[in-house]
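[1] I'll drop the sequence and a predicted model, then ask my questions.
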Amino acid sequence: MSFAEFGGPDVLRLEDAEEPHADPGRIRITVRAAGVNPVDWRLREGQVLGAHPVELPFGVGQDAAGVVDEVGEGVTGVEVGDRVFGEGASTYAEFAVLWAWARMPDELTFEEAAGYPSVVETALRVIREVGVEPGQTLLVSGASGGVGSAVLQIARDRGITVIGTAGAANQEYLRGLGAVATTYGDGWVERVRRLGRIDAALDLAGSGVIPQLVELTGDPGKVVSIADLGAPEFGVRFSGVAGSMPDALAEAVRLISRGKLHIPVEKAYPLADAAAAHIDSRAGHTRGRRVLIV
């Protein structure tokens, strides 16, 4: 799956392409499932090109789960036939090369595993960048999506209280992940205030709430956004540069094996329906993850 011009979902093309191969330090997998991330459609639309340069035509996708079928020179600890999940390039495909991977926990299906890499890396990164400590309270705006689902569970495991905002239909979902839940919309700032002191806040939805998050924390340095490109105008950090994916995958495996992290798949689409997956992802209101079945 690729696009040769920037634009809407209709620019996506499912076409035959030359098979990639594993260079030194890489592995190739037969893709069983690929994660759908907001960065995928942002790149397709021509956004965030400063952080993610694009050369057209561009293969879509970075997260995947599948079976190793080629091991590059110098790679150890993994063999052909192993079930892995990780990050690479052009993962909306039958074959993809990964540069970061881990063995899949036995508890996960391929569809579930494909939804973890980027969201866990992002969750770990923004928790670190916002500087929230055990015993403090973290406000998460837009908490029901993939990154929010990971943030809530990782924070809870670290002894951080989380208040999460989401739509009315997702309140019980947030509570099930250990958060104190409240709805967004009119009066949401006062509803949050009644729940207690806010030590730090994350904007995961880009819904124009940065000024309110600064007001609630009292310090723009205690707010981080992954979705609002205008955040720096308010002195708020926009987090767009990924950290160590191998470390994030290792932490994901540890948390999953301890029963401390589970990110559900809201919907799985056939690869040919990638455009529909992008439309749904862009619309928001996701509970967990969206993935493509290859």
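    Looks like it arrived, so ask away. Numbers count the residues shown, from 1 in each chain.

[2] going forward, measure contacts and count neighbours with C-alpha atoms only.
    Noted.

[3] Secondary structure element for the spatially most central residue of the chain, which one?
    The centroid of the chain falls nearest to Val119 when counting by Cα atoms, centre = their mean (2.6 Å). Assigned by DSSP states H and E, Val119 belongs to helix 117-130.

[4] buried residues in that helix?
    Neighbour-count burial for helix 117-130, counted by 16 or more other Cα atoms under 10 Å, picks out 117-127, 129-130.

[5] Please give me every residue in contact with the residue nearest to the centre of the chain.
    Gly146, Val147, Ala150 (Cα atoms under 8 Å, 6 or more residues apart in numbering).

[6] and those residues as CSV, adding distance to Glu19, secondary structure and neighbour count?
    Listed next are the contacts of Val119 as CSV, based on distance: Cα to Cα, whole Å; DSSP: H, G, I helix; E, B strand; the rest coil; neighbours: other Cα atoms under 10 Å:
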residue, distance to Glu19, secondary structure, neighbour count
Gly146, 30, helix, 27
Val147, 31, helix, 27
Ala150, 33, helix, 27
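
[7] got a list of what Ala102 touches?
    Val84, Phe85, Gly86, Pro246, Leu249, Ala250, Val253.

[8] In three-state terms, label it for me.
    strand (DSSP: H, G, I helix; E, B strand; the rest coil).

[9] wait, which of the contacts of Ala102 is closest to Tyr269?
    Comparing the contacts of Ala102 against Tyr269 with Cα to Cα places Phe85 closest, at 18.2 Å.

[10] wait, what's in contact with the closest one?
    Counted by Cα under 8 Å, 6+ apart, Phe85 has contacts Asp63, Ala64, Ala65, Gly66, Trp101, Ala102, Arg103, Met104, Ala113, Ala114, Pro117.

[11] The third one - that's part of a helix, no?
    Okay, so that is Ala65. No. Using three-state DSSP, the secondary structure at Ala65 is strand, not a helix.

[12] hang on, the earlier thing: show me how far the helix holding Val119 is from its chain's centre.
    9 Å (Cα atoms, centre = their mean, to the nearest Å).

[13] next one: stretch 9-26
    Worked out by Cα atoms, centre = their mean, stretch 9-26 lies 21 Å from the chain centre.

[14] Put this next to the previous one:
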Amino acid sequence: MKAMTYAKYGDENVLELTERPEPKVGPSQILVRVTRSSVNPVDWKVMSGGLDEMLETRFPAIPGWDVAGTVEKVGPDTPEFAVGDRVAAYARKMVNEGGTSAEYVTIPVEFAARIPEGVPDDVAGALPLTGLTARRAISALEVTDQDTVLVHAASGGVGYLASQLAVRTGATVLGTCSPENFEKLRRIGVTPLDYGDGLVDRVRDAVPNGVDAVADFAGGVLESTLAVLNDGGRHVSITDPAVLEHGGRWLWVRPDGSGLADLLSLVQTGDLTVDIDRTLPLEQLPEAYRLSREREAQGKIVIRVQD
């Protein structure tokens, strides 16, 4: 099968298109014929060696954890899916080796969710990591319709989805972003605030009594979070473990087929929108990583592996 691989840690220049054996399919696994993957910052951070202390890497490694495609084979004792089913997954594994930037990938059955009718592969392939991260954050914050919530980096990949999920609870949602994204947030029911110097004053102007919950998808904002958070308020971060020292929660996304199925159903009904910047072919994965690393994309970058 065709796959993008890297034989050593580095930037996007270590990626090359290679031929790799088709993965084996064990018990409680499915082999997915990959149609779409997508790029997340963690992909190129892993490739650079940034998570080497946590994840073992076996070279040559195939990067990528998001996937959409069709079931090609099922392993023994796998009644949940059948050949031909359209599925999506957040396919992170304990060993970094067989990722989703390839024509085929094997995943545990509990990672996978059926793609509902009417949801394109581009959208399903862009959703897993960011969607499950957003879902986990809003769940951890226990957001209700009585809350005022501040979302740092609300127009970004995770923040945009988390903001929509928070709005769905009936909460009042404020979101930080650059001014050019203000209208993007207003369209989903979020009050936009310019990030950077003066943010605390802007939050206090909007909600003089402070906020009940804060979701940090930006990093470097702990001081601002604590300054606007009510006594007894909840806060989470996906970027800053220092929140643990201040009563907050540091989150890592988990593979979750059931949770992904819920998100896909919201996409199907039009209650959740995935922001896609562009779709590039597998051969242009190095360019996709560069665009992500240099923050030139305004939404998710989808990778077209095959049709």
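    That came through fine. Computed from a predicted structure; not experimentally measured.

[15] What TM-score do the two superposed chains give?
    Remark: TM-score between the superposed chains equals 0.91 [TM-score structural alignment, normalised by the length of structure 1]; 292 aligned residues with a Cα RMSD of 2.1 Å.

[16] show me where the stretch 51-200 of structure 1 has strands.
    58-59, 63-71, 83-89, 95-103, 137-141, 161-166, 180-183, 200-203 (DSSP state E, counting those that start in this stretch).

[17] Export those strands as JSON lines, with columns for distance to Pro20 of structure 1.
    Formatted as JSON lines, the strands of the stretch 51-200 of structure 1 follow (distance: least, Cα to Cα, whole Å):
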{"stretch": "strand 58-59", "distance to Pro20 of structure 1": "11"}
{"stretch": "strand 63-71", "distance to Pro20 of structure 1": "10"}
{"stretch": "strand 83-89", "distance to Pro20 of structure 1": "10"}
{"stretch": "strand 95-103", "distance to Pro20 of structure 1": "7"}
{"stretch": "strand 137-141", "distance to Pro20 of structure 1": "39"}
{"stretch": "strand 161-166", "distance to Pro20 of structure 1": "40"}
{"stretch": "strand 180-183", "distance to Pro20 of structure 1": "45"}
{"stretch": "strand 200-203", "distance to Pro20 of structure 1": "37"}
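
[18] just so I know, which of these lies nearest Pro24 of structure 1?
    strand 63-71 (8.3 Å).

[19] any idea of the angle that closest one forms with strand 83-89?
    100 degrees (axes from the mean of the first three to the mean of the last three Cα atoms, to 10 degrees).

[20] What lies in contact with strand 63-71 of structure 1?
    Strand 63-71 of structure 1 is contacted from outside by 21-22, 26-36, 78-89, 91, 110-111, 113-118, using Cα under 8 Å, 6+ apart.

[21] just the helices in the stretch 151-294 of structure 1 please.
    171-176, 188-195, 210-217, 245-257, 274-283 (DSSP state H, counting those that start in this stretch).

[22] Could you dump these into JSON lines and include distance to His52 of structure 1 and mean neighbour count?
    Output for those, formatted as JSON lines (distance: least, Cα to Cα, whole Å; neighbours: other Cα atoms under 10 Å):
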{"stretch": "helix 171-176", "distance to His52 of structure 1": "31", "mean neighbour count": "17"}
{"stretch": "helix 188-195", "distance to His52 of structure 1": "34", "mean neighbour count": "13"}
{"stretch": "helix 210-217", "distance to His52 of structure 1": "24", "mean neighbour count": "19"}
{"stretch": "helix 245-257", "distance to His52 of structure 1": "16", "mean neighbour count": "18"}
{"stretch": "helix 274-283", "distance to His52 of structure 1": "18", "mean neighbour count": "17"}
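
[23] would you turn these into TSV with distance to Gly164 of structure 1?
    Formatted as TSV, the helices of the stretch 151-294 of structure 1 follow (distance: least, Cα to Cα, whole Å):
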stretch	distance to Gly164 of structure 1
helix 171-176	7
helix 188-195	9
helix 210-217	12
helix 245-257	21
helix 274-283	19
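
[24] Of the ones you listed, which is nearest Ser225 of structure 1?
    If we rank the helices of the stretch 151-294 of structure 1 by Cα to Cα, the stretch that ends up nearest is helix 210-217, at 8.1 Å.

[25] Where does the closest one end up in structure 2?
    On the basis of TM-score structural alignment, helix 210-217 of structure 1 is assigned to residues 222-229 in structure 2.

[26] With structure 1 overlaid, how far apart is the matching stretch on average?
    Its aligned residues in structure 1 lie a mean 1.3 Å from stretch 222-229 of structure 2 after superposition (mean Cα distance after the TM-score superposition for structure 1).

[27] Can you find the partner of Cys153 of structure 1 in structure 2?
    Slight slip there: residue 153 of structure 1 is Gln, not Cys. Matched to structure 2 by TM-score structural alignment, Gln153 of structure 1 sits across from Gln164.

[28] I meant to write Arg103 of structure 1 there.
    That one, Arg103 of structure 1, aligns with Arg114 by TM-score structural alignment.

[29] out of everything not next to it in sequence, what's closest to its match?
    Val87 (4.4 Å; Cα to Cα, 6 or more residues apart in numbering).

[30] thought that neighbour was touching Val119?
    No. Between Val87 of structure 2 and Val119 there is no contact under Cα atoms under 8 Å: 10.9 Å.
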